[in-house]
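Novice: From the sequence below, what's the structure:
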Amino acid sequence: MDRSSEIREFLRTRRARITPEQAGLAPHPGPRRVPGLRREEVAQLAGVSVDYYVRLERGRTQGVSETVLEAIARALHLDEIERAHLFNLTQPTPARTRRKRPLAPQRVHPVLYRTLDSLSVPAVIEGRRLDVLAANKLACVLYTDFEARPRRERNFARYVFLDEAAFTLYTDWDQVAETCVARLRLYAGRHPDDPQLTELIGELSLHSDTFRSMWADHDVRAHTSGIKRLHHPLVGDLTLEYVVLAVEGDPEQSLVIYTPEPASPTAEALGILASWTTTPTTNPHTTGQPHNPAG
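Specialist: Below you'll find the predicted structure:
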């Protein structure tokens, strides 16, 4: 992906959502040709020249200071995630990353497979690009059997946008889809030259009008905790809280655990699903098979 266009569109969409009144500026007389703030208004709020801000919005970020970026983040009312994304986008790209070589494959530690099997609730190990690196059997029954899919298709974004079952499984599919796209955007800010990401975005853009529209919004979001509302074809409505735990040794790998309210209908439904899952999670480290789901 072109970093200059990413910077331009991110800043353009951020200033488009803020009115002069929200930014603390006096209303400008006459009609406005653009939604939100003009470039010169952002420059005024950030305390830089209009020419300087225009160059920055065009992706010319060489030599830009942290102080200026902080001022622009405040002017555009960026939250912490958006601020971090802006800083990632404006970082100079080392020459070696421009070769677009695949990142080293992610490996799941054997103890994490045992952890997945020990949990009585759905859980997955998630990696780069929303890749599903491992999932316990209850998670596979809840969503889909990721282990049975080709390696390149073990990905939550592909599942959400390209699998018909996902449209009926997620009660709030639009919200889930927006979160997927916003998380991919955040990842793209850190790894703009990841060829597997480029392939994923191209595939989703080709096959989903909704994805293309959401991708153009340039929203970014972190994945920490929340609620998933599902309608499972076997046990009906489910409400699950999830939490995302970092995996030590790989900052781009996380353990996602889904839990029901104790003694709730969802807990009872999960118990029914669990009674149908008795096979342990496949651990390639104990079977002698190579494990390279993201490579």
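
Novice: From here on, just use CA atoms for contacts and neighbour counts.
Specialist: Noted.

Novice: What separation do you get for residue 88 and residue 169?
Specialist: For residue 88, the distance to residue 169 (C-alpha to C-alpha, to the nearest Å) stands at 34 Å.

Novice: now do residue 243
Specialist: Using C-alpha to C-alpha, residue 243 is found at 20 Å from residue 169.

Novice: Of the two, give the one with the bigger neighbour count.
Specialist: Between residue 243 and residue 169, counting by other C-alpha atoms under 10 Å, residue 169 is the more crowded of the two (20 against 16).

Novice: Please verify my assumption that that one contacts residue 228.
Specialist: No - at 10.3 Å, residue 169 does not count as touching residue 228 under the criterion of C-alpha atoms under 8 Å.

Novice: What are the buried residues along the helix ranked longest in the chain?
Specialist: What stands out as the longest helix in the chain, according to DSSP state H, is helix 173-190. For helix 173-190, the neighbour count (16 or more other C-alpha atoms under 10 Å) marks 173, 176-189 as buried.

Novice: Just the closest of these to residue 69, please.
Specialist: The nearest member of those to residue 69, counting by C-alpha to C-alpha, is residue 189 at 15.4 Å.

Novice: Quick check: that closest one vs residue 258, distance?
Specialist: Distance of residue 189 to residue 258, given as C-alpha to C-alpha: 27 Å.

Novice: okay, the angle between the helix or strand following the longest helix of the chain and helix 173-190?
Specialist: Using DSSP states H and E, the helix or strand that follows helix 173-190 in sequence is helix 195-207. Helix 195-207 runs at 140 degrees relative to helix 173-190, counting by axes from the mean of the first three to the mean of the last three C-alpha atoms, to 10 degrees.

Novice: helices or strands up against helix 195-207?
Specialist: helix 156-162, helix 209-215 (3 or more C-alpha pairs under 8 Å, 6 or more residues apart in numbering; DSSP states H and E).

Novice: could you say what helices and strands the first one packs with?
Specialist: Looking back up the chat, that one is helix 156-162. Secondary-structure packing of helix 156-162 (3+ C-alpha pairs under 8 Å, 6+ apart): helix 164-169, helix 173-190, helix 195-207.

Novice: Can you tell me which of the ones you listed is nearest to residue 57?
Specialist: helix 173-190 (15.5 Å).

Novice: Can you report how many residues neighbour residue 246?
Specialist: Per other C-alpha under 10 Å, the neighbour tally for residue 246 reads 15.

Novice: To compare with the earlier structure, here is another sequence to fold:
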Amino acid sequence: MDGYGYRAEGCFRNVFRSFVCVALSLLLGLHIYAYFWGPTQETLDGDFSDIKYVVMQLTRGLSEVNRKHERLQTEMERISSVLPAVAAAAGRAKEALVDPVLRMRNNRQIGDAPDYDRQLADYALESAGARVLDTGDTVEHVIYESPIGWALHMLTAWVCRECLGARAMIRPGTLPGECWAFKGSRGEATIRLLGTVRITGVSVEHIPPHISPTREISSAPRLVQVEGLENRFDPYPHDYGSFEYDRDGKPIQYFDVLFPSLKGHNILRIRVLSNWGHPVYTCVYRVRVHGDLANNPRVAVADDGDARIENE
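Specialist: Coordinates of the predicted model:
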């Protein structure tokens, strides 16, 4: 019974498929007859005309695109042939107009902070032999957390006139707070260099605003004066000039001395004449002295009443 049903279903499918094929063949034949031999010949001719017109338009468009591509390719080849000469001319102009050393000095900036000490010798560096001799009447700015701390600070300042805080500006560390902070906007420090130096320039360093806890550096020195002394109590020091530290410039700024001295000095006085607006104190992070050493570095020899300064 199951086999008979399967055969009947298969026979029915074959008959249906045959009927569909015959019907489709008849319909296709009638459509072809009507299309080619019926009353629609004019419609066919119109369709062919439209197709021919579209093909012609596409051909014209492709021809125009090809012409534009050829012109663009020619222009690119011409530009490519000129570029090497332009690049060479730009390089020569850059070399002629911009000398790296002059550019850095004119901008009062030489190098970045991490490698600065590898570029110029610093004759005021404490680890090389320089010393802070005195700070005059400058009052150190200290935040006292207790009366005992205040008393200890006063005792230290009375026993040691070198003012340990001023030594921070001739040491390498320049993290926030590692500076010489003094009250007000005016202060001075007398520094014995590591030898007699024909001074050609000085550098002043301050932290940039983005690492300052307050995000501003109004405590940075603004106008700085440099004097050379024959001895610690020289009444007629040599004025090397005054320089303005730009708080919007790089952290380390180089200044050529305005009035150089040929004989050189081994004692230098740094005077801070103003700051950038802080009403309470001024911070000097680092001062460097550059030039040429006129003699051998001194060997702990005191002169002109400075013996007690050497006994640190």
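
Novice: Now the TM-score, please.
Specialist: Here the TM-score for the pair of chains, by TM-score structural alignment, normalised by the length of the first structure, is 0.24; 119 aligned residues with a C-alpha RMSD of 6.5 Å.

Novice: max-length strand in the first structure?
Specialist: Across the first structure, the longest stretch assigned as strand under DSSP state E is strand 236-247.

Novice: any idea which helix or strand comes after that one?
Specialist: Assignment by DSSP H and E places the next element after strand 236-247 of the first structure at strand 250-259.

Novice: what is the orientation angle of that following strand with helix 173-190?
Specialist: Using the same axes, to 10 degrees: strand 250-259 of the first structure against helix 173-190 is 160 degrees.

Novice: So which bits of strand 250-259 of the first structure are buried?
Specialist: Buried positions in strand 250-259 of the first structure, judged by neighbour count with 16+ other C-alpha under 10 Å: 253, 254, 255, 256, 257, 258, 259.

Novice: was I right about the last one contacting residue 240?
Specialist: Looking back up the chat, that one is residue 259 of the first structure. Yes - under the criterion of C-alpha under 8 Å, residue 259 of the first structure makes contact with residue 240 at 5.3 Å.

Novice: Show me the strands in the stretch 151-300 of the second structure, by range?
Specialist: Using DSSP state E, counting those that start in this stretch, the strands of the stretch 151-300 of the second structure run over 180-183, 187-205, 221-229, 238-244, 252-256, 265-275, 281-284, 286-293.

Novice: Give the intersection of the neighbour lists for residue 169 and residue 228 of the first structure.
Specialist: Counting by C-alpha atoms under 8 Å, 6 or more residues apart in numbering, residue 169 of the first structure and residue 228 have no contacts in common.

Novice: one step back: what helices or strands is the longest helix of the first structure leaning on?
Specialist: If contacts are counted by 3+ C-alpha pairs under 8 Å, 6+ apart, helix 173-190 of the first structure sits against helix 80-90, helix 156-162, helix 209-215.

Novice: Tell me the first helix or strand C-terminal of the helix or strand where residue 269 of the first structure lies.
Specialist: Residue 269 of the first structure is located in helix 265-274, with elements delineated by DSSP H and E. For helix 265-274 of the first structure, the following helix or strand on the C-terminal side (DSSP H and E) is helix 284-287.

Novice: Mind giving me the packing neighbours of that next one?
Specialist: For helix 284-287 of the first structure, there is no helix or strand it packs on, judged by 3+ C-alpha pairs under 8 Å, 6+ apart.

Novice: and that helix, which residues are buried?
Specialist: Buried residues in helix 284-287 of the first structure (16+ other C-alpha under 10 Å): none.

Novice: Grab the nearest non-local neighbour of residue 190 of the second structure.
Specialist: In this structure, residue 190 of the second structure finds its nearest non-sequential neighbour in residue 269, 4.3 Å apart by C-alpha to C-alpha, 6 or more residues apart in numbering.

Novice: and the one you found, how many residues sit next to it?
Specialist: Neighbours around residue 269 of the second structure, by other C-alpha under 10 Å: 23.

Novice: Isn't it up against residue 193?
Specialist: No - here residue 269 of the second structure does not reach residue 193: they are 10.4 Å apart, not a contact under C-alpha under 8 Å.

Novice: what ranges do the helices span in the second structure?
Specialist: Here the second structure has its helices, by DSSP H, at 2-37, 41-97, 100-106, 147-159, 307-310.

Novice: Can you say which of those helices is nearest to residue 199 of the second structure?
Specialist: Residue 199 of the second structure lies closest to helix 100-106 among those, at 15.2 Å (C-alpha to C-alpha).

Novice: Please name every helix or strand in contact with that closest one.
Specialist: By 3+ C-alpha pairs under 8 Å, 6+ apart, helix 100-106 of the second structure packs against strand 252-256.

Novice: Determine the set of other helices and strands touching the strand it packs on.
Specialist: Strand 252-256 of the second structure is packed against helix 100-106, strand 187-205, with contacts defined by 3+ C-alpha pairs under 8 Å, 6+ apart.

Novice: Need the winner for burial among these.
Specialist: The highest mean neighbour count among those, using mean count of other C-alpha atoms under 10 Å, belongs to strand 187-205: a mean of 23.

Novice: Just want the angle from that one to strand 238-244.
Specialist: Using the same axes, to 10 degrees: strand 187-205 of the second structure against strand 238-244 is 60 degrees.

Novice: helices or strands up against strand 187-205 of the second structure?
Specialist: Where contact means 3+ C-alpha pairs under 8 Å, 6+ apart, strand 187-205 of the second structure is packed against strand 131-134, strand 252-256, strand 265-275, strand 286-293.

Novice: Show me which residues of the third one are buried.
Specialist: Taking 16+ other C-alpha under 10 Å as the basis for neighbour counts, the residues of strand 265-275 of the second structure that come out buried are 265, 266, 267, 268, 269, 270, 271, 272, 273, 274, 275.
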